[in-house]
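S.K.: sequence first, predicted coordinates after that:
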Amino acid sequence: MKVLVIGSGGREHALSWKIAQSSLVEKVFVAPGNGGTAIEEKCENVDIKADDFNSLLKFAKNNNIDLTVVGPEDPLAKGIVDIFEENNLKIFGPKKAAAMIEASKAFAKNVMIKAGIPTAYYAEFSDFESAKFYVEEKGAPIVVKADGLAAGKGVTVAKTIDEAIKALEEIFIEKVFGESGNKVVIEEFLEGEEASYLAFTDGNVILPLVSSQDHKPIYDNDEGPNTGGMGAYSPAPVVTKDIFDFTTEKIAKPLINELANRGIKYKGIIYAGLMITENGPKVLEFNCRFGDPETQPVLYKMKSDIVPIILAAVDEQLKDASVEWYDDATVCVVLASGGYPKSYKKGYEITGINDAKNIDGIKVFHAGTKFENGKIITNGGRVLGVTGRASNLHEAIEKTYSAVKQIHFKDMHYRNDIGQKALRR
């Protein structure tokens, strides 16, 4: 088989690496890919942007691509799956109508309420004054979300009313998120610990992956602004077997059933961002694709060949599929550019990746990197995802951080506490 992976981040490197391990696959093309996919075995970068649908379609046809796997949310929300399917090409991911669960937070909340999925109470607004009045009336802490896609950065957990109003000003007046901020969703603040639930679905059957936990804020102890994610580990002990099963039965299944009632078949990955509260799990958000950086530790923990599972989801045969896992724990620490998630510089040489990779049980996934003149250089906010696997979480954390210390680039920044929440349990 020849496979095309769309995207350029750490998630896409992890997917390409995992897909390339399959005995069914002879070649993986990554569009546009990054410095890691450029040198990954069986992989080849293709210089086509993830939103250039015409060129992607042409490439898939001209190169007899047997399967396309979409990494990021943006092409899914813009309908790449619809276009490929209309051209009789096999593609993994939800169609445009189904991807609305991530592309519009208001749509997702409406689906949750109708389906009886536990979530925070909320209100939606299309203008600054009404939203400001609501925030002043409700008080803080409170959560302000840009309705549309904002690369994981459109959410403000405001500890004060002033902070919430500042977030509203950024969305409505300064237009920081452009069109994505034409509407906001304001939610009650939920107390608890966050976790990520990922599952394959073919629109009928749910096949869950292992639990994981992301770390969104930029600094240790969850301080500072939210990012796309500074690290993750799997499994997440906060997700007990009861919580895991509850999420499958009372969150994932009602989601696909409610969408089906609306004439929308959801095929692909369901990602539920959960808050584990005193009253059980509540959904913070749904995403229509693999999480980033959760994909890195989750796929590093996966024993099974991923390709038959993806094909089963596309062909609506997931009832016959299963997935095996290593008993080990996995940890991913993101190395970011100084200044991220705000402005940062690119183009710095990265050294020490090979020294890190030589540590047993370590895999370095590339995100914002470029392979240039035989060197790997920084090319984004989140640069690398150093991922380690060991028999327990404590060892996995130690191993991963010892690998992190081998790597250097100018203004490199990372959190020092990835996985500590789990150890405290």
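M.R.: Received the coordinates, thanks.
S.K.: please count neighbours and contacts with C-alpha atoms only from this point.
M.R.: Noted.
S.K.: please, where are all the strands along the stretch 201-350 of the chain?
M.R.: Applying DSSP state E, counting those that start in this stretch to the stretch 201-350 of the chain gives strands spanning 206-208, 213-214, 217-219, 223-226, 231-234, 268-277, 280-287, 329-336.
S.K.: second structure for comparison follows:
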Amino acid sequence: MKVLVYGSGGRDHCLADKYGDSPHVDKVYFAPGNPGILYTPKGKRGLIERVPIRDFNEIAKFCKENRVDLVDVGSENPLEEGLIDVLEANGIRAIGPRREYVKIESDRAFTDDMLFRIGVPKPQYRVFRDPDKAKEYVKNIGYQVVVKANGLAAGKGVIVCDDVDDAIDAIDRIMVKKIFGSSGERIVIEERKYGTEISFFAYLDGRHVMPLKMFAQDYKPAFDPDDTEEIERFGGNLNTGGTGCYCPHRLVSPWLINRIIKEIVNPTVNEIYNTFGWEYRGVLYFGLNLDPYNHLDVFEINVRHGDPEWEVISRKLSTDLFEISMAVCEGRLDNIRQVWNDRYYVDLIAMEGRSKAQRGWNKGYPGRYGKGHKIEGLNQIERGVVIYFAGVDEDHQKGLITFGGRVLHVVSGGKSLEEARERAYRNISKIRFLDHNNNNQNCMRYRKTIGFL
């Protein structure tokens, strides 16, 4: 069987790699992919092949000509742009929601209103189109808030505020300065919650729901909390698309899993199937907060796997991904049995740090970052440690180079969280991004507290 994974980031590389583990699959196409795949064992032997095609109609044509059996669309942007609709119109089996259904992620206000209506717990919120009214609101409510761009923002559209001045600045940045473009035409101002973040996933097949009986801990802030020097130099500890992850979450228990399914997953899926009448086939990602009083809240719902959560959950999952995906397409999720191995996994993300620019300095991800830095040390990575490539490119002289803010994932497993964590940190320390404008100094950075806090 042949599978095509559409995307180019670390999550998409991980999907392609997981499909490549299936005994049912003899070829995985990765489109448009990234050149890092050629530096992996499955890429070197041709099991995973990069197909540098972006156009949706060309993708459909390629699938027909090459008799592709399944397409998995890994990222939210092509889903919102309607790739699933194009594939279905061409009779190509695909996993992912149709364009209409993507608004459960791309329109926060729509989803918040739905959750409030059906009684699923979430923080108090208000939606604004006028920045002046939004500022007046945060001046008067008296508690800390989170300011969110209403639309898609590559996982970075959330600004956590300590006080009123922070909130006013966030409103200006999103609505006036348009740092997230049209996604900031409306904002959601939400009560700030304290507690532990939980990333929970469920597969839907249009009839059934299969919640994954496992969840992960994601880390959003760009820097470690005690990295005060870097936070001050950067101008704050901004949220990112994720800087690391581990699985299983320290709070995983049958009690909590059952509670999440009962209080959050089932009411949401019931609304999707029976009120909206959606034939939703794909993944739902529930971003949750568990506060010190054991109160659960939903702070986001997404229409795809999390990144970096999928990179660790996929390693923990022993069930064949191709079998799950075919069940999603054929309405047979009730026949799938989940199997999880007994190991722990840690994902450390190597990011572009501070680097020399032609004039001045690049602050690094999630701010302005440099590109074209040669990546060294990959040949020193220990056997069994997996590299998932994200923001990379290839240069005919330098070889593999950096091209994005989140460059690659180092994923390690172990019999304990401590063993997995130590192995991941030991291996990421072997990698260097050579800053060609600064005597080839290492401009890679990564967080030091993933799996500790």
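M.R.: Thanks, I have it. Just so you know, these numbers come straight off a predicted model, no measurement behind them.
S.K.: returning to that earlier point: among the strands of the stretch 201-350 of the first structure, which comes closest to residue 186 of the first structure?
M.R.: Across the strands of the stretch 201-350 of the first structure, residue 186 of the first structure has its closest neighbour in strand 280-287 (11.7 Å, C-alpha to C-alpha).
S.K.: matching residues in the second structure for that closest one?
M.R.: On the second structure, the counterpart of strand 280-287 of the first structure by TM-score structural alignment is residues 295-302.
S.K.: so which bits of the matching stretch are buried?
M.R.: For stretch 295-302 of the second structure, the neighbour count (16 or more other C-alpha atoms under 10 Å) marks 296-302 as buried.
S.K.: which one of those residues sits closest to residue 81 of the second structure?
M.R.: residue 302 (15.2 Å).
S.K.: got the contact list for that closest one?
M.R.: By C-alpha atoms under 8 Å, 6 or more residues apart in numbering, the contact list for residue 302 of the second structure reads 104-105, 284-287.
S.K.: what about 7 Å?
M.R.: Neighbour list for residue 302 of the second structure: 104-105, 284-286 [criterion: C-alpha atoms under 7 Å, 6 or more residues apart in numbering].
S.K.: could I get the residues you listed as CSV with distance to residue 92 of the second structure and neighbour count?
M.R.: Converted to CSV, the contacts of residue 302 of the second structure look like this (distance: C-alpha to C-alpha, whole Å; neighbours: other C-alpha atoms under 10 Å):
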residue, distance to residue 92 of the second structure, neighbour count
104, 24, 19
105, 24, 22
284, 22, 27
285, 24, 21
286, 28, 24
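S.K.: the second structure: which residue goes with residue 195 of the first structure?
M.R.: Taking TM-score structural alignment, the alignment pairs residue 195 of the first structure with residue 198 from the second structure.
S.K.: now swap in residue 90 of the first structure and tell me
M.R.: Using TM-score structural alignment, the partner of residue 90 of the first structure in the second structure is residue 93.
S.K.: how about residue 126 of the first structure, what's its partner in the second structure?
M.R.: Checking TM-score structural alignment: residue 126 of the first structure goes with residue 129.
S.K.: check the gap between residue 253 of the second structure and residue 73 of the second structure for me.
M.R.: Here residue 253 of the second structure is placed at a distance of 30 Å from residue 73 of the second structure (C-alpha to C-alpha, to the nearest Å).
S.K.: was I right about residue 369 of the second structure contacting residue 407?
M.R.: No. With contact defined as C-alpha atoms under 7 Å, residue 369 of the second structure does not count as touching residue 407 (11.1 Å).
S.K.: with neighbour numbers in mind, choose between the two.
M.R.: residue 407 (24 against 21; other C-alpha atoms under 10 Å).
S.K.: which helix or strand contains that one?
M.R.: Under the criterion of DSSP states H and E, residue 407 of the second structure resides in strand 406-414.
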